[in-house]
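**Student:** Please work out how this folds:
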Amino acid sequence: MTYIDEKERIGKLAEAALTKLESTLPGSSQMKTLTDLIEDLDEDSYKIMVVGEFKHGKSTFVNALLGRDIMPRGVTPTTATINVIEYGKEEKASVHKRNQTIEEFDTLDILKSYTADDDFDSDEIRHIKLTVDSTLLKNKVVLIDTPGVNDLSEQRSEVTHQFLPRADVVLFMGSLTSPIKASEEKFIRERLIKNGIDRVIFAANFMDSIDEEELDELTEFVERRLETITGTRLNSLYPLSALEALEGKKENDAELLNYSGLPELEEEILRRIESGSRGKEKIKNFTERLVNICEVIEDEIKTASIVSSQTIEELELQFAAIQKWFGDLAAQETDLQNYLYDREAEINFMVSKSLSHFGERLNDDIETRIHTFQGAAIKNLVENQLPMVIKSQFTTWIDQYEDKIHQLLIKLEKEVSQGLTRSFNQSIQLQKNQRASFNHLSTIPIFDAKSGNAHVKAGVILGSVGSVALLLGAPFFLPIVGMAGLPYISEKIAEKQLAAVKPELIMTARQKVNEMVKDFDRQLSEYIKEATNDIRDRSLEEFNRLLYSYETILNDEMDKHHNETADIKKRESKLEELKNIVTSYRSGVEIYG
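**Tutor:** This next block holds a predicted model:
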């Protein structure tokens, strides 16, 4: 079954469950979550991300997929921003900046103002979103065009930590005229392999620049080189002429299009979308969400079954406990916040301790590099080598510890949901103990804390927080960039001068690194605070939704009891009336008999 088939199957199951729920348990806590799941399934898109070195024809390839010129292209490198292209009948653009502001434009021409040749600060731009009327995009396809690989490795943390992990297909655009540079190999080893090599399609552009008799041999050479780098056997490397593909589509020239190699590549993209690991991950996530929803509904049904056998007094006791919970909500939130403050402090302590050790190791490494530096080009050391080392080591720390931070937050998320459940069950138990006549009140299935998951799905809450790596924007590295302005830094320096300035350079570098570690610690603290606040808000929201569902079940059952009581009284009244009539009839018969 393909990815599309699986998604349709899950969607039909969710819609059927929602329809049944609306008629049977209209107050269910899962009405919203089912609706959200159906909407997410409907809005789910297939993300195709194009990466590669500068001047390898990535934008021309994107244009070829679209069948028209959308992305600026030329001999010199043009793409300087991350460009996200989605479907829209009304073509427009929006520039999303790091300061959270968005500039809207009613034309796609604005993209020409954001190329590598233009005078703008690319570090201020997070990404540019384009809506384009395209047949390809109508089928829920999103194209992501990126700057050169070298730029990605050094600056664009959004690409490697936000867009890349979420891409269904990653198309790596190489070149048959300059096979696999060092920067490309580094990106493949450090980023593509990490995110799943089976999502990656390797293409090699400029097939039209290679002699036909050399094409097979050169393609085989590049393919072997890629297999050595990835450590896996490639199904195929796709030689391509992006320019001829674009011209073939624009001119409706089937022969030129077939010669360009694009049709085979498009078929492979579709195959990867339907069977790739990213699609499997999304299907697994959608399936788990539906299973979790069904588990909660089952517990709501069990709860409804239990309360149906309880007396009106027992129902009123539980209803009163809910009212008391909502009445004491402010106090509950205060207790929860105090608990979160303590847990937040513990996480921050562990993170700060790790960062402190990291800072010491980084300072020692930088000091060693400065001590052992030989030569006259100290400006290159300060402007290029040291910043690259520092950025690389910060990224390595994030790769190593980001998941550990998230695991601590997920553990906290579970503890909060379990704590809310225990608190409410204790409230019920307390009232039960005060009323000895209620002997068969059992733990309410919908709030069964023993399950270890009070139906707040682990990790779902953290989705809105984002990646730790996004904290490392360009402004973060300003201190180390500022070292290039030191008065003794020049293009070249004499050996005696170098020995004299090394101690001061070491001291300055240590100061700058300490500034960055301290600032990163502060940003991580804010990140953790935001996550814990989100855990608090979403946990309370989910738990209160369960309470409202429980309240509805109790209300329905109490209404039945009241209706039954009213029916009994009505029947007794009718019987009494019948009795009186019969009695009067009997008396009359006796009188006249």
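**Student:** From here on, just use CA atoms for contacts and neighbour counts.
**Tutor:** Will do.
**Student:** first to last residue in stretch 67-74, what's the distance?
**Tutor:** 17 Å (C-alpha to C-alpha, to the nearest Å).
**Student:** Give me the distance from it to the chain's centre.
**Tutor:** Relative to the chain's own centre, stretch 67-74 is displaced by 30 Å; criterion: C-alpha atoms, centre = their mean, to the nearest Å.
**Student:** ok, now stretch 431-444?
**Tutor:** The gap between the average C-alpha position of stretch 431-444 and the chain average comes to 44 Å, counting by C-alpha atoms, centre = their mean.
**Student:** this one as well, want them side by side:
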Amino acid sequence: MLESFHSRRADVIGALRDLVGFGEAIGARSLAERIRSELVQKLEEDRFHLVVVGEFNHGKSTFVNALLGKPVLPSGVTPTTAVIHHLEYAPEARAEVVYTSGKRAPVPFEEVRSFTVGGEKAAHGGGHEGAHGAAGEGHEEVKHLEVYYPADLLKERVVLVDTPGVNDLSLQRADITYSYIPRSDAVLFLLDAGQPLKESERVFLQEKLLGQSRDKIIFVVTKRDIWDEDEEAEALSYIRGELARLVKVPVVFPVSAERSLEGKVELSGMPELLGHLTTFLAEERGRILLDNALGEGLGGAQLLRKGLDARRRAVQMTQEELSRRIDLLEKDLAGQTRTIEERRSGIREEVAAIRAWVKRDLERFVDDVGRQLPKIIDEAKADEVKVHLGAFLEKTLTEWAQSETKEIADALEALAEKTIALVREDARDVARRLGDTLGMDLRAPNVEVDTFRYDVGVFALLTIGVGVMFTNALLGGLLTLAAPVLAIYVRDKVEAETRKKAKELAPEALKEAATRIGPKLDEMIQEFASRLDAWVVTAGEELHREVIEVLKSARDDRSKAQPGNEQALVDCDKQAEALGGVLSRLESLRSSLWTPAAAAPPPEVPTPAVPGLLGE
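**Tutor:** Below you'll find the predicted structure:
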């Protein structure tokens, strides 16, 4: 299935490359470059990302080793010494440790299985820099370990992300929950055959995972070899029934990674899981990826059609008339720049207001909780204070952050929607003026958000809305910053001293967390505003620039004593026919994505030759 997907992807890339060549041939170089860089190159570089999640001691590393076909990763490490592993294909096995600073250092591959954060191998083994950096260079925090390996699964352009196991999934690292999982193509959620679906796993599924990944979770029950045939049927029936309370149609596969690694693959359940996984990636995730790219390509082709129409009209104008029209368009663009600046000013004003009330809300939250803490501490038992105070503060901050980030996301989404509506109205005015200047019918361009981008970003308003994604992105960043500060507890203190210490530490911890997350909130709001601002500029100028670029190319051709009007018009006709062929090919490819394979039409639609494009 993945081989079939890669073949279809190659067909899509080929059609988009033809579109790039066509744009260059008619002089629409900027548009051609955007299609090349934002569609073709991204499709060429894209990978399927699988994230493996599960509690400690569920056989997660053994399972990943079974996927790879050999015991590559360490097993038996403790939750506090484990590190995230990124596994990608390479003809030769190698590994690198990646630090949060961005710095990288090679790790001898034979030491990958003994690499752990804080462990002897991580810090000193083999002379490489480990979790704490080289001697004398201070301590550096490890972000993840990148492992390159010639496994068949990875060869299919799959990236495996093995996350550290924890004793309780609620303690899972925030960047895994809010960063890795939303960007994944599939989540392999591991359950233990000996203790399936613990309460902590239910809570994690309900509160952290289902909201952002419901359609891509595959449940894997490890250690199936502890069951006999009757026990397996009964256990799987129970597991599916319990999961059905959370997921409408749970996908469950029992596996024995140990059997697979011992060579008893047919008894392991791994072939069945891999078969489903490859079909899911190719059909469910892959088709959407290609469909989005083809949709953007068709939008680019429509812009090129407008450019070709402008070129045809330019051929029929005198050199002086053509220069006069270009001058008029450039003056109109200067006027449009003022309109764009008005839109940008409106964005800045509204974003400033959002930043102000977010800062105020955070200050009020810290003050309110700080006032309530002494009473809460006095009413709790000393042991409860020591064990649960940090968790209570983190939960309180998380609940506030969830509510606050939703308000922020709603406000930014409303701002974006209003801005899009205004820019679309501006585009209609632009099309009317350009049509008058060129003496042709120009319909307003379809002003899309994140034009020529098929990846999901914070601007995917027209499909799923910004709210959920932006809230998750914010929350992940906030908790990553705040969690270490809030993990406070006091050991070996008498009750009175415990309470006294808690009353001193808790408000300070909360204030320190606020000083860290306040700038993070502000930074992410500003980042959203910057992207919206950049989009306004791009969308507002796009039609002007594309038409002017094509007209200037026509004028340059004429000044270089290119073919006369009659031949130039013949060339325009051939180019129009060629563009029609590219459009038909894109449409055919898009249609075949959703047609059963047996009935799918041939992917190739011949594209007529274009003067200056295909070597004629």
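**Student:** TM-score for this pair?
**Tutor:** Once the chains are overlaid, their TM-score stands at 0.75 when taken by TM-score structural alignment, normalised by the length of the first structure; 534 aligned residues with a C-alpha RMSD of 4.4 Å.
**Student:** contacting residues for the counterpart of residue 384 of the first structure in the second structure?
**Tutor:** The pairwise alignment with the second structure assigns residue 384 of the first structure to residue 391, based on TM-score structural alignment. Residues in contact with residue 391 of the second structure, defined by C-alpha atoms under 8 Å, 6 or more residues apart in numbering, are 486-487.
**Student:** do that again at 7 Å, thanks
**Tutor:** For residue 391 of the second structure, the contacting residues are residue 487, taking C-alpha atoms under 7 Å, 6 or more residues apart in numbering as the criterion.
**Student:** Next secondary structure after the helix or strand where it lies?
**Tutor:** Using DSSP states H and E, residue 391 of the second structure maps to helix 382-438. Past helix 382-438 of the second structure, further along toward the C-terminus, the next helix or strand under DSSP H and E is helix 466-486.
**Student:** Now do the buried residues in that following helix.
**Tutor:** When burial is assessed from 16 or more other C-alpha atoms under 10 Å, helix 466-486 of the second structure yields the following buried residues: 466-483, 485-486.
**Student:** Could you do stretch 131-143 of the first structure as well?
**Tutor:** Judged by neighbour count (16+ other C-alpha under 10 Å), stretch 131-143 of the first structure contains these buried residues: 131-132, 134, 136-137, 141-143.
**Student:** can you tell me what part of the second structure that stretch aligns to?
**Tutor:** When stretch 131-143 of the first structure is aligned against the second structure using TM-score structural alignment, it corresponds to residues 148-160.
**Student:** quick one: contacts of that stretch?
**Tutor:** Taking C-alpha under 7 Å, 6+ apart as the rule, stretch 148-160 of the second structure contacts 2, 47-51, 68, 86-95.
**Student:** Swap in 8 Å and give it another go.
**Tutor:** 2-3, 46-52, 67-69, 85-95.
**Student:** Keep only those of those that are in strands.
**Tutor:** Among these, the ones falling in strands (DSSP state E) are 48-52, 85-89, 94-95.
**Student:** Reformat those as TSV; add distance to residue 320 of the second structure and neighbour count.
**Tutor:** What follows is those, written out as TSV (distance: C-alpha to C-alpha, whole Å; neighbours: other C-alpha atoms under 10 Å):
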residue	distance to residue 320 of the second structure	neighbour count
48	54	18
49	56	22
50	60	24
51	62	22
52	66	23
85	64	21
86	61	20
87	61	24
88	58	24
89	59	21
94	64	18
95	63	22
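**Student:** and which of the residues you listed is nearest residue 269 of the second structure?
**Tutor:** Comparing those against residue 269 of the second structure with C-alpha to C-alpha places residue 52 closest, at 17.0 Å.
**Student:** In the second structure, what stretch matches stretch 217-229 of the first structure?
**Tutor:** Here stretch 217-229 of the first structure aligns to the second structure at residues 234-246, judged by TM-score structural alignment.
**Student:** And the matching stretch, what's buried?
**Tutor:** Going through stretch 234-246 of the second structure with 16+ other C-alpha under 10 Å, the ones that come out buried are 235-236, 239-240, 243.
**Student:** can you check stretch 426-437 of the first structure too?
**Tutor:** When neighbours are counted by 16+ other C-alpha under 10 Å, the buried residues of stretch 426-437 of the first structure are found to be 427-429, 432.
**Student:** mind putting those in a markdown table, distance to residue 315 of the first structure included?
**Tutor:** A markdown table is the format used below for those (distance: C-alpha to C-alpha, whole Å):
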| residue | distance to residue 315 of the first structure |
| --- | --- |
| 427 | 14 |
| 428 | 11 |
| 429 | 14 |
| 432 | 11 |
